[in-house]
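Undergrad: No sequence on hand, only this structure:
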């Protein structure tokens, strides 16, 4: 059963953030708040965790997982960003956008799209998420917590714990205001293609 941790949205308690990071480093899967609803997360090397997220969300092999990155420098280690993509990503982050880009050799093959070798990447504008990422020191493998049959992500920590606590190791309890998922933009072809309209303004692309 998941441990529920109530973390302050403005001034996250280091001790509780440390417990979240310990759960991640111990092979756990967490649910945590972002600037576009709740998400599921695990570490890059956690193959079993990735499989657990797939099972919870009932995802197929071609689903684009997202690397939740602390900043642009970290993002650039894991995805290939040309000059045009650099300007677009830089101008829209941090914020509720997910960019589809080709992964570098730092990304485990199991995370990449099997044919395109692409992965999602984003930099969140959320204090708790940023604090977890800073303490962890690496990106989180992430997927928006949209349950099968639903269109919007979950936004309440207690609700996540009630419905999914038996499938998770930790739930960060801090409600989020925006229930819209991220706007997803594919930058692999040279011309931006909006794949999903969400919380981020798609008109800039």
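TA: The structure has been received and is ready for your questions. Not measured: the values here are computed from a predicted model. Numbers count the residues shown, from 1 in each chain.
Undergrad: Please count neighbours and contacts with C-alpha atoms only from this point.
TA: OK.
Undergrad: Contact partners for residue 48?
TA: Counting by Cα atoms under 8 Å, 6 or more residues apart in numbering, residue 48 makes contact with residue 27.
Undergrad: May I ask which helix or strand encompasses the spatially most central residue of the chain?
TA: Central residue of the chain (Cα atoms, centre = their mean): residue 142, 3.4 Å from the mean position. If you go by DSSP states H and E, residue 142 is part of strand 140-144.
Undergrad: want to compare, so here's the second one:
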């Protein structure tokens, strides 16, 4: 049965954040709010957590997972960025974008796109997510909480708790956070290619 945390969206309670991070450090899987929509998250090194995300979402082997980072310094340790890409990503973060970039050796092989050796990275603009990342001290491995055969992600904490009670270890409820996932931009070849239009304005990459 999943633990349920009612966390203030603007001023997250430190005790609740510490307990959530405790679940993550115990190799737990959480459902948490972001600035685009709810996501499933676990520690990057949590192999069973990755398998559980695949199971919940019924994902194939070619799915791009996202590494959710606290800041640009953390993001820069995970992906290879030249000066032009640096300026592009820096100008759009934090915010509702996921960037596909070549991964560094810091990223486990099982998280990479099997052919391109790329990974998705993002920096969210959400107080609760940022508080979790700050307390954890490392990125979160994440995937949008979109269930198989459903068109929109789940947005209500109580509903997520009800439907995924035995599939996740904790549900963080900070009120609704929308149904629109991030805008995904592939920068792995240098020239921006918008793969999915979502929460972030794609016009800046046209």
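TA: In hand now; what should we look at? Being a predicted model, the structure only gives us computed values, none of them experimental.
Undergrad: now what about the TM-score between them?
TA: Superposed pair, TM-score by TM-score structural alignment, normalised by the length of structure 1: 0.98. Supporting alignment: 205 aligned residues with a Cα RMSD of 0.7 Å.
Undergrad: Return the set of buried residues in the next helix or strand after the strand holding residue 142 of structure 1.
TA: Going down the chain from strand 140-144 of structure 1, the next helix or strand is helix 157-164, by DSSP H and E. Buried residues in helix 157-164 of structure 1, defined by neighbour count with 16 or more other Cα atoms under 10 Å: 157-158, 160-161, 164.
Undergrad: Would you mind reformatting these (as a markdown table) and adding columns for distance to residue 58 of structure 1 while you're at it?
TA: Formatted as a markdown table, those follow (distance: Cα to Cα, whole Å):
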| residue | distance to residue 58 of structure 1 |
| --- | --- |
| 157 | 21 |
| 158 | 22 |
| 160 | 16 |
| 161 | 18 |
| 164 | 14 |
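Undergrad: picking that back up, how close does the strand holding residue 142 of structure 1 sit to structure 2?
TA: Comparison of strand 140-144 of structure 1 with structure 2 after fitting gives an average deviation of 0.3 Å (mean Cα distance after the TM-score superposition for structure 1).
Undergrad: Now do that strand: which elements does it pack against?
TA: strand 37-42, strand 66-68 (3 or more Cα pairs under 8 Å, 6 or more residues apart in numbering; DSSP states H and E).
Undergrad: Quick check: buried residues in stretch 182-190 of structure 2?
TA: 182-188.
Undergrad: mean shift between the helix or strand containing residue 131 of structure 2 and structure 1?
TA: Assigned by DSSP H and E, residue 131 of structure 2 belongs to helix 127-136. Comparison of helix 127-136 of structure 2 with structure 1 after fitting gives an average deviation of 0.1 Å (mean Cα distance after the TM-score superposition for structure 1).
Undergrad: Now do that helix against strand 39-43, angle only.
TA: Calculated by axes from the mean of the first three to the mean of the last three Cα atoms, to 10 degrees, helix 127-136 of structure 2 forms an angle of 10 degrees with strand 39-43.
Undergrad: In terms of secondary structure, what does helix 127-136 of structure 2 contact?
TA: Using 3+ Cα pairs under 8 Å, 6+ apart, helix 127-136 of structure 2 is in contact with helix 14-25.
Undergrad: If you count neighbours, what's buried in the helix it packs on?
TA: Quick answer for helix 14-25 of structure 2 (16+ other Cα under 10 Å): 16-17, 20-21, 23-24.
Undergrad: Check which helices and strands that helix sits against.
TA: For helix 14-25 of structure 2, the packing partners by 3+ Cα pairs under 8 Å, 6+ apart are strand 39-43, helix 127-136.
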